[in-house]
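# whatever this is, show me its structure:
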Amino acid sequence: MKNYIDLHMHSGYSDDGEYTAEELVIKCHQSGIRIMAITDHNTVSVIDEELALCREMGIIAIPGVEIDCTWKGIDLHVVGYGIDHHQRDFQKIEEDITAQEIINSRKRVWLTNQMGFQLSEQDMEESSLSDVWPGELFAEVLLGRPEYADHELLKPYRPGGSRSDNPLVNFYWDFYSQGKPCYTETRFPDLETVIDLVHAHGGVLVLAHPGVNLKEHFEKFDELAALGIDGVEAFSSYHDTVTCEYFYEKAKQYDLLVTCGSDYHGKTKPAISLGGSGCSVNQQQIEAQLRQYGLI
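As a prediction, this is how the structure comes out:
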């Protein structure tokens, strides 16, 4: 049965998203998605528009936001579902992180040039409508510059290269994520604070794509489960079959909500399609859990 639930996707309100809310809702309708959530990075700006559009299209929409946070020195992504998104606390998170990211974007220019490139802040300004320049944008700019057509560092991300399936986001993970050469630290709220915030505003908190953020330390999930998270995105485009099954079993062990999400962005991840979460269980089970948690 084709997956009809996708609870993780991004609109243009995310600095690495491509499509408007209307375009996403139409694409979901065309893809057979019946239950969806746009979960932009640290912003709830899309939600009112999303809810209205989904009502018109006959799609069930769950208000959601993906929030960056930290726990024991690890950068994590969590998603708050069913939140009262009009609360000022969510706007404060966006304002704080955006202010830091504007500064960090300029630092990324310098760090990128340390790898053998020559980019200016003007180059980045001309390539974006935003003052925030994520790693994916640096990849797009560099891959589009003719002078770097044969640059060794970029070859894995060009057609046929080992990282060419999703070249822009792969470049981000390889060079701009935590622990990589162009990483810039942003002071994110701690996980416990975000758990309390989401719960205080009527939401359910789910750990997103843990296979990416926990990397070789899956055993740490047992500690996370004890902190008060409500669910885990066991099925994600980032997870292979073994990883999906591992976190699905962990969710059952701790009686947690199981979610599935493609993490669809558009051009940033061209190999990812809506509904493409690798979900291997009957999605009616997930739908039943969503009802149990009062999300639909």
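# from now on I want contacts and neighbour counts done on CA atoms only, so please keep to that.
Will do.
# the lengthiest helix in the chain: what's the following helix or strand?
When secondary structure is assigned using DSSP state H, the longest helix within the chain turns out to be helix 88-113. Towards the C-terminus, the helix or strand next in line after helix 88-113, according to DSSP states H and E, is helix 121-126.
# can you list the buried residues in that next one?
Residues of helix 121-126 classed as buried under the neighbour-count rule (16 or more other C-alpha atoms under 10 Å) are residue 124.
# quick one: the next helix-or-strand element following that helix to chain centroid distance?
Beyond helix 121-126 in the direction of the C-terminus, DSSP H and E gives the next helix or strand as helix 135-143. A distance of 18 Å separates the centroid of the chain from that of helix 135-143, by C-alpha atoms, centre = their mean, to the nearest Å.
# what's the residue positioned nearest the centre of the chain in contact with, if anything?
Nearest to the centroid of the C-alpha atoms of the chain, with distances taken as C-alpha atoms, centre = their mean, sits residue 263, at 5.6 Å. Taking C-alpha atoms under 8 Å, 6 or more residues apart in numbering, we find residue 263 in contact with 8, 9, 10, 236, 237, 272, 277.
# just checking, residue 181 touches residue 110?
No - assessed by C-alpha atoms under 8 Å, residue 181 is found out of contact with residue 110, at 11.1 Å.
# another sequence for comparison is provided below:
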Amino acid sequence: MNRRDADLHVHTTHSDGSCSPCEVVIAAAQVGLAAIAITDHDAVTALAVARPEADRLGVELVPGVELTCEYRAREVHLLGYYFRDDDPDLLAAVARLRASRAERLGSMAAALEGLGLIVDVEAVRRCFPRAALGRRHLAEYLYRTKQSPSVREAFDRWLADGRPACVEKLRLDAFEAIALVGKAGGVVSWAHPPYNTNLESLRALADAGMAGVEVAGPGVQNRVGRRFRDWAATLNLVPTAGSDFHAADRPGRRVGAYVTPDADLLHLRERAGASRSG
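Predicted coordinates for the structure are as follows:
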């Protein structure tokens, strides 16, 4: 098979996805992708699991992670690529974020119980033994235990931003995240930037070493994506794209639904190589 293009935004059971690392690699191979980046939230443990399957199927596994960050007093997500996944400083930062997620889970569970719901945190952990647990897992638990008619309803009623059981996450400073990934030999792209992102904000992160910006995906409207693509050209950023795959039941988010062309993947790889040599 003549493989082409890359899905650079995919989640697995090691964060809040429903498919295992090997399953998403198999899905990438089945749709003819040349490469896939597993970008679990604040976790890199899926990479070692997926690597043998990617080698077997001839799919490039791009080391990836989606880091929870803060920039100008708002939460943003930055995608790290092509880093060394054994870098001690990056691993320490990811471990710190995961530890905070565990504390946050307990606080949200307590808030739900204060609202009259029943939440067994240990049961949630057993249901998702490798995951970086968060709101989606609690929502799934409430649905499975018939305390909510759907996962979406659990979010809308209790767990979404501003709802009574939502608790803020620990966030890395965006500039710290860019530096950490760069020190580990990788590069960063801004995942699904908010629609009201301006050129000045993008330029500040580019000046700090950010190498790319996501211009296509389920969280990026077409007209907004075109604007980001124009700005990427202005700022010498690599335009990236990915499905933001989490589960097969999310319409329009199958693996390979949004792809980064081979030429852009090559530029991203070259930027990482330049970072390492520099």
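# tm score of chain vs chain?
A TM-score of 0.83 describes the superposed chains when it is computed by TM-score structural alignment, normalised by the length of the second structure; 269 aligned residues with a C-alpha RMSD of 2.9 Å.
# quick revisit: counterpart of the residue nearest to the centre of the first structure over in the second structure?
Taking TM-score structural alignment as the criterion, the aligned counterpart of residue 263 of the first structure in the second structure is residue 244.
# distance check, its match against residue 276 of the second structure.
As for residue 244 of the second structure, its distance to residue 276 of the second structure is 27 Å (criterion: C-alpha to C-alpha, to the nearest Å).
# show me which residues of stretch 179-190 of the first structure are buried.
For stretch 179-190 of the first structure, a neighbour-count test (16+ other C-alpha under 10 Å) marks 182, 183, 184, 186, 188, 189, 190 as buried.
# also stretch 106-116 of the first structure?
For stretch 106-116 of the first structure, using 16+ other C-alpha under 10 Å, the buried residues are 106, 108, 109, 110, 111, 112.
# I'd like those as JSON lines, with distance to residue 47 of the first structure appended.
Formatted as JSON lines, these follow (distance: C-alpha to C-alpha, whole Å):
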{"residue": "106", "distance to residue 47 of the first structure": "30"}
{"residue": "108", "distance to residue 47 of the first structure": "30"}
{"residue": "109", "distance to residue 47 of the first structure": "32"}
{"residue": "110", "distance to residue 47 of the first structure": "35"}
{"residue": "111", "distance to residue 47 of the first structure": "35"}
{"residue": "112", "distance to residue 47 of the first structure": "34"}
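# where along the stretch 151-278 of the second structure do the helices fall?
For the stretch 151-278 of the second structure, helices defined by DSSP state H, counting those that start in this stretch occupy the ranges 151-154, 174-183, 199-207, 222-235, 262-277.
# run through who's touching the first one.
It stands for helix 151-154 of the second structure. Outside helix 151-154 of the second structure, the residues that reach it (C-alpha under 8 Å, 6+ apart) are 136, 139, 140, 142, 143, 148.
# apply 6 Å and report the result again.
Under the criterion C-alpha atoms under 6 Å, 6 or more residues apart in numbering, residues 139, 140, 143, 148 lie in contact with helix 151-154 of the second structure.
# burial count for the third one?
Using other C-alpha atoms under 10 Å, residue 143 of the second structure is surrounded by 17 other residues.
# ok, it to residue 245 of the second structure distance?
In this structure, residue 143 of the second structure lies at 21 Å from residue 245 of the second structure, with C-alpha to C-alpha as the measure.
# what do you get for residue 18 of the second structure?
Spatial separation of residue 18 of the second structure from residue 245 of the second structure under the definition C-alpha to C-alpha is 9 Å.
# likewise residue 183 of the second structure?
Using C-alpha to C-alpha, residue 183 of the second structure is found at 28 Å from residue 245 of the second structure.
# the more surrounded of those two?
The residue with more neighbours, out of residue 183 of the second structure and residue 245 and counting by other C-alpha under 10 Å, is residue 245; that gives 31 against 17.
# doesn't residue 253 make contact with the more buried one?
Yes - contact criterion C-alpha atoms under 6 Å: residue 245 of the second structure and residue 253 qualify, at 5.2 Å.
# got the contact list for stretch 60-77 of the second structure?
Here stretch 60-77 of the second structure makes contact (C-alpha under 6 Å, 6+ apart) with 35-42, 78-82, 171-174, 191.
# hmm, I typed the wrong one, I wanted stretch 215-235 of the first structure.
Contact with stretch 215-235 of the first structure is made by 205-209, 244, 247-248, 256-260, 277-279, as judged by C-alpha under 6 Å, 6+ apart.
# can you give me how far that stretch is from the chain middle?
On C-alpha atoms, centre = their mean, the centre of stretch 215-235 of the first structure falls 17 Å from the chain's centre.
# what does stretch 175-183 of the first structure give?
Averaged over its C-alpha atoms, stretch 175-183 of the first structure has a centre that lies 17 Å from its chain's centre (C-alpha atoms, centre = their mean).
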